[in-house]
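> My questions concern the predicted model and sequence given below.
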Amino acid sequence: IPMFTSHYMMLQRNLLYTGVTRARKLCVVVGQRKAVEMAIKNSKATKRNTRLYDLLVKKS
């Protein structure tokens, strides 16, 4: 998982958690320690605009 402060908009706890937990055998975090710390501290999940709800409603 690349972790750099230059991509600060993507440094969110939930995204880091997803990356780590989806690893099957090995997870390697590469980058800056400060970026990992920023991601862990950032628990504010932004609203994600997806069409998942619409697709699920159409299927049922």
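All right, it came through fine. All values derive from a computational prediction rather than experimental measurement.
> hey, let's count contacts and neighbours off CA atoms from now on
Fine.
> Correct me if wrong: residue 36 contacts residue 1.
No: Residue 36 lies out of contact with residue 1 (Cα atoms under 8 Å); the separation is 10.2 Å.
> Next up, a structure to set beside the first:
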Amino acid sequence: MVPAFATTIHKSQGSEYPAVVIPIVTQHFNMLARNLLYTGVTRGKRLVVLIGQRKAIGMAVRGGSAKRRWTKLREWLASGAINVARS
């Protein structure tokens, strides 16, 4: 027996592991983004295994650009709700 653990791709950013197994299925289509798949695949140092559906991999690869973020940052800055220090 060899101990193992699981983590998310988000939490693994900046880390590297000897082996990575990535489940990839269409049921979680909102997570099928090219940048997320790239990050997951590049975490593996020696071995990367994708388990799931070919269709899901295709959806992730064709996903293209990241979705627009609705942070309201522009509105907060304009309203003065966030103070920006100027030097």
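Structure received. Being a predicted model, the structure only gives us computed values, none of them experimental.
> what TM-score comes out when they're superposed?
TM-score of the superposed chains, computed with TM-score structural alignment, normalised by the length of structure 1, equals 0.73; 48 aligned residues with a Cα RMSD of 1.2 Å.
> more crowded one of residue 36 and residue 1 of structure 1?
residue 36 (21 against 12; other Cα atoms under 10 Å).
> Aligned counterpart of that one in structure 2, please.
Residue pairing (TM-score structural alignment): residue 36 of structure 1 is matched to residue 57 of structure 2.
> For the residue most central in space within structure 1, give its distance to residue 36 of structure 1.
The centroid of structure 1 falls nearest to residue 15 when counting by Cα atoms, centre = their mean (1.1 Å). Note on residue 15 of structure 1: its distance to residue 36 of structure 1, by Cα to Cα, to the nearest Å, is 11 Å.
> before we move on, what about residue 28 of structure 1?
Residue 28 of structure 1 sits 12 Å away from residue 36 of structure 1, going by Cα to Cα.
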